[in-house]
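Q: sequence-free structure coming up:
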């Protein structure tokens, strides 16, 4: 009785095992996924099966069928598909993006059914960045950048400005799947080399940098005298005034003394052996021809007599001081 039960159980397990292999025990494994357009992929069965006859299809379209040593490839895959008549493995060559899909194998001897999905991606090539810009002005203009490729599928885009990743915000917008970048109300900090990096599961590429030039200023001016903030000097000193302004392009600089232009331009005004009559206001005026904006900064410089000059004056006044003291003494005693 016990032997009969064991035999029945063994037969049941064998039937279950055969059903398992027929319905889902065999799986299809691609040699690579995703695959690259133009490349090759092999769809193999695991565990390996000695399939004497069967067929492969993708979606509703037949690819190949075989019986023993004979195999027939359907026109859609002529010259690009072949089957290993021993294992049933399907090899596809010269892949295209259109070859993506669910591939199913049907075995008739033995009976089995299994499938796997593969994706074919086209490699990215020739990433190009173009920028639409003409006379961009800070807080007034916008920049439009477009990233394109000559080949590639399933594209993802990342934009950088210098070493920083560009993030979408109130002024920054992405469109056309991320291939177009718009920067509104440009600021001077938007200037810099922009790049776009494009990737998909099988490749990537980065464009050459493109500079976005934003015209701004002049503003944030600074004026130093002899490299310091001091404004009081003695006669005979040599003074070097340096003026700077934040501006793109660089501002044109002109100097003025007491409101009157002097014959000096550029960042430096040099005064040699100054005298008291050079006391007054010195102004650096800045102009940006591209933005048509002006700015200025003024310092009041005081030139006083030197110690030697003061000593000479004191010596010259000494007789008068002595005479004055004698007169005071005489009038007091009388």
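A: Sure thing, it's come through. Quick caveat: nothing in here was measured; it's all calculated off a predicted structure.
Q: hey, let's count contacts and neighbours off CA atoms from now on
A: Will do.
Q: Neighbours of residue 263, how many?
A: 9 (other Cα atoms under 10 Å).
Q: C-terminal to the longest strand along the chain, what's the next element?
A: The single longest strand within the chain, with elements called by DSSP state E, is strand 293-304. Next in sequence after strand 293-304, counting helices and strands by DSSP states H and E, comes helix 307-333.
Q: chain center to that next one: distance?
A: Remark: helix 307-333 is offset 78 Å from the chain centroid, using Cα atoms, centre = their mean, to the nearest Å.
Q: can you check stretch 252-262 too?
A: For stretch 252-262, the distance to the chain centre is 43 Å (Cα atoms, centre = their mean).
Q: Please enumerate residues in contact with that stretch?
A: With Cα atoms under 8 Å, 6 or more residues apart in numbering as the contact definition, stretch 252-262 has outside contacts at 263-267, 269, 280-288.
Q: Stretch 275-291 now?
A: Stretch 275-291 has contacts (Cα under 8 Å, 6+ apart) with 135, 137, 215-218, 223, 234-236, 243, 245, 247-259, 293-305.
Q: Just the buried residues from the residues you listed, in PyMOL please.
A: Listed next is the PyMOL selection for buried residues among the contacts of stretch 275-291, using 16 or more other Cα atoms under 10 Å:
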select buried, resi 137+215+216+217+218+223+234+235+236+243+245+247+248+249+250+251+252+253+254+255+256+257+295+296+297+298+299+301+302+303+304
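Q: Next, the distance between the ends of stretch 82-98.
A: End-to-end span of stretch 82-98 (Cα to Cα, to the nearest Å): 18 Å.
Q: Residue 48 and residue 212, how far apart?
A: Distance of residue 48 to residue 212, computed by Cα to Cα: 59 Å.
Q: Might you report the residue contacts of the residue nearest to residue 178 when sequence neighbours are not counted?
A: Closest residue in space to residue 178, ignoring its immediate chain neighbours: residue 157 at 5.7 Å, by Cα to Cα, 6 or more residues apart in numbering. Applying Cα under 8 Å, 6+ apart to residue 157 gives the contacts 178-179, 196-199.
Q: The protein: helices as residue ranges?
A: Counting by DSSP state H, the segments of the chain that form helices are 2-20, 307-333.
Q: here's the one I want to compare it with:
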């Protein structure tokens, strides 16, 4: 067998020197392409052609040679490559990513050469997403996410924030072969959930979600009185001042009147049966201990003396009646004099 193999190699080397005519009528067809690591792949000639001798090579490196019923496999493919000596079909077992390449069959009987490309990929498994830290402060922190797999080859990465795809921008960088996502100066809208999808031609996988806790505010404050934006009220009214602020965590609220702090905290300040002396500026002060940011909003309230009601006017009229009668009596008495 060894001598016959050597003879076949000599024939092939001679043919390589002289050149093989390419056979446009014959092509090589892989049974699976792309193939998954561990698969068996057969590269057959189409149409089927009886070859008495020949060789298979990948990327210029010989896999095996054969002549008649004898074949010789080169060390890199020992135990994994066989040829059908009748048809010249090459079978590879337990293929690996390294088996990807351009396969060429050559024969001297009859004279032909044909090629095909084979791609082998490793299945993706166990897609994982990790974050450098999850508690962030708006405009002062960077979020760094890293996507990895336990296995897989020729990977492509797709980043998602909820149902929206994340792409690069001034704040967003996607690096390390697209496996790392960095968001600089995070905003409250960067909380997630983030996920990464990993794809190759034979499989895909998606990570679990990652959410960030982003502290922000207080900002966008609002202050209403009795649910309205009006600030003029009559004496004797009951007033409810409501303060709100966008903040995470929830802001601490403190009330002030005329620049002096009141002993009232929380979103509500209630003023009952107000008088004119309660006219002035009312402020709501907001503080977020996580961001160390404070904000405030002020409204000026005018308490006007209420006009007399109808019953009050009647009471005044009755009180003045004796005086009017007395004045009328004096006028009449002086006329008689």
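A: Nice, I can see it. Computed from a prediction, not measured in an experiment: that's the story for all the values here.
Q: about what we covered before: make CSV from the helices of structure 1 and add distance to residue 30 of structure 1 and mean neighbour count to it.
A: Below are those laid out as CSV (distance: least, Cα to Cα, whole Å; neighbours: other Cα atoms under 10 Å):
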stretch, distance to residue 30 of structure 1, mean neighbour count
helix 2-20, 21, 12
helix 307-333, 95, 11
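Q: I'd like those laid out as a markdown table, including distance to residue 69 of structure 1.
A: Below are these laid out as a markdown table (distance: least, Cα to Cα, whole Å):
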| stretch | distance to residue 69 of structure 1 |
| --- | --- |
| helix 2-20 | 25 |
| helix 307-333 | 116 |
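Q: quick one: which of the contacts of residue 157 of structure 1 has the most company?
A: Counting by other Cα under 10 Å, residue 196 has the largest number of neighbours within the contacts of residue 157 of structure 1, with 28 neighbours.
Q: which residue in structure 2 lines up with it?
A: In structure 2, residue 196 of structure 1 lines up with residue 196, judged by TM-score structural alignment.
Q: Pull the contacting residues for the residue lying closest to its match once chain neighbours are set aside.
A: Closest residue to residue 196 of structure 2 in three dimensions, ignoring its sequence neighbours and counting by Cα to Cα, 6+ apart: residue 159, at 4.6 Å. Going by Cα under 8 Å, 6+ apart, residue 159 of structure 2 touches 165-167, 181, 194-197.
Q: Kindly report the same for residue 116 of structure 1.
A: Neighbour list for residue 116 of structure 1: 27-30, 102-104 [criterion: Cα under 8 Å, 6+ apart].
Q: one more time with 10 Å, if that's ok
A: Applying Cα atoms under 10 Å, 6 or more residues apart in numbering to residue 116 of structure 1 gives the contacts 27-30, 43-44, 58, 101-105.
Q: which of these lies closest to residue 75 of structure 1?
A: Residue 75 of structure 1 lies nearest to residue 58 out of these, by Cα to Cα, at 13.4 Å.
Q: that older thread, pull the most distant pair out of the contacts of stretch 252-262 of structure 1.
A: Pairwise distances across the contacts of stretch 252-262 of structure 1 (Cα to Cα) peak at 26.6 Å, for the pair 280 and 288.
Q: what about the two, which has more around it?
A: residue 288 (21 against 15).
Q: How much space separates that one from residue 237 of structure 1?
A: 33 Å.
Q: Kindly report the same for residue 118 of structure 1.
A: Distance of residue 118 of structure 1 to residue 237 of structure 1, computed by Cα to Cα: 84 Å.
Q: which one of these two has more residues nearby?
A: Neighbour count, other Cα under 10 Å: between residue 118 of structure 1 and residue 237, residue 118 has more, with 20 against 14.
Q: mind listing what residue 106 of structure 1 touches?
A: With contact taken as Cα under 10 Å, 6+ apart, residue 106 of structure 1 is in contact with 22, 51, 53-57, 65, 88, 112-115.
Q: neighbours of the closest residue to it other than its chain neighbours, just the number please.
A: Using Cα to Cα, 6+ apart and skipping residues adjacent in sequence, the residue nearest residue 106 of structure 1 is residue 113, 4.8 Å away. Neighbour count of residue 113 of structure 1, defined by other Cα under 10 Å: 20.
Q: Residue 113 of structure 1 against residue 46, yeah?
A: No: counting by Cα atoms under 10 Å, residue 113 of structure 1 stays clear of residue 46, with 12.0 Å between them.
Q: which residues are common contacts for the two?
A: Common neighbours of residue 113 of structure 1 and residue 46 (Cα under 10 Å, 6+ apart) are 25-28.
Q: Who wins on neighbours among those?
A: residue 28 (22 neighbours).
Q: Could you count how many residues lie near the spatially closest residue to that one that is not a sequence neighbour?
A: With Cα to Cα, 6+ apart as the criterion, residue 28 of structure 1 has its nearest non-adjacent residue at 4.7 Å, and that residue is residue 45. Residue crowding around residue 45 of structure 1 was assessed by other Cα under 10 Å; the count is 20.
Q: which residues touch residue 45 of structure 1?
A: 26-30, 87-90, 105, 114-115.
Q: Just the ones of the contacts of residue 106 of structure 1 in strands?
A: In strands, judged by DSSP E, the following of these are found: 53-57, 65, 112-115.
Q: want to throw those residues into CSV with distance to residue 330 of structure 1?
A: What follows is these, written out as CSV (distance: Cα to Cα, whole Å):
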residue, distance to residue 330 of structure 1
53, 147
54, 144
55, 142
56, 138
57, 136
65, 143
112, 142
113, 139
114, 135
115, 132
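Q: Looking at those, spot the one nearest residue 318 of structure 1.
A: Of these, the one sitting nearest to residue 318 of structure 1 (Cα to Cα) turns out to be residue 115, at 117.9 Å.
Q: Do I have it right that that closest one meets residue 102?
A: Yes: between residue 115 of structure 1 and residue 102 there is a contact under Cα under 10 Å: 6.6 Å.
Q: So between the two, which is more surrounded?
A: Using other Cα under 10 Å, the more surrounded residue of residue 115 of structure 1 and residue 102 is residue 115, with 20 against 14.
Q: circling back to that earlier point, for ChimeraX, what selects the buried ones among the contacts of residue 159 of structure 2?
A: Entered in ChimeraX, the line below selects the buried ones among these, by 16+ other Cα under 10 Å:
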select :166,181,194,195,196,197
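Q: between residue 115 and residue 102 of structure 1, what contacts are shared?
A: Taking Cα under 10 Å, 6+ apart as the criterion, residue 115 of structure 1 and residue 102 both touch 57-58.
Q: all strands of the stretch 1-150 of structure 2, in order?
A: All strands of the stretch 1-150 of structure 2, identified by DSSP state E, counting those that start in this stretch, fall at 27-30, 35-36, 41-46, 53-58, 61-67, 70-73, 81-83, 90-92, 101-109, 111-118, 120-121, 128-131, 135-137, 143-148.
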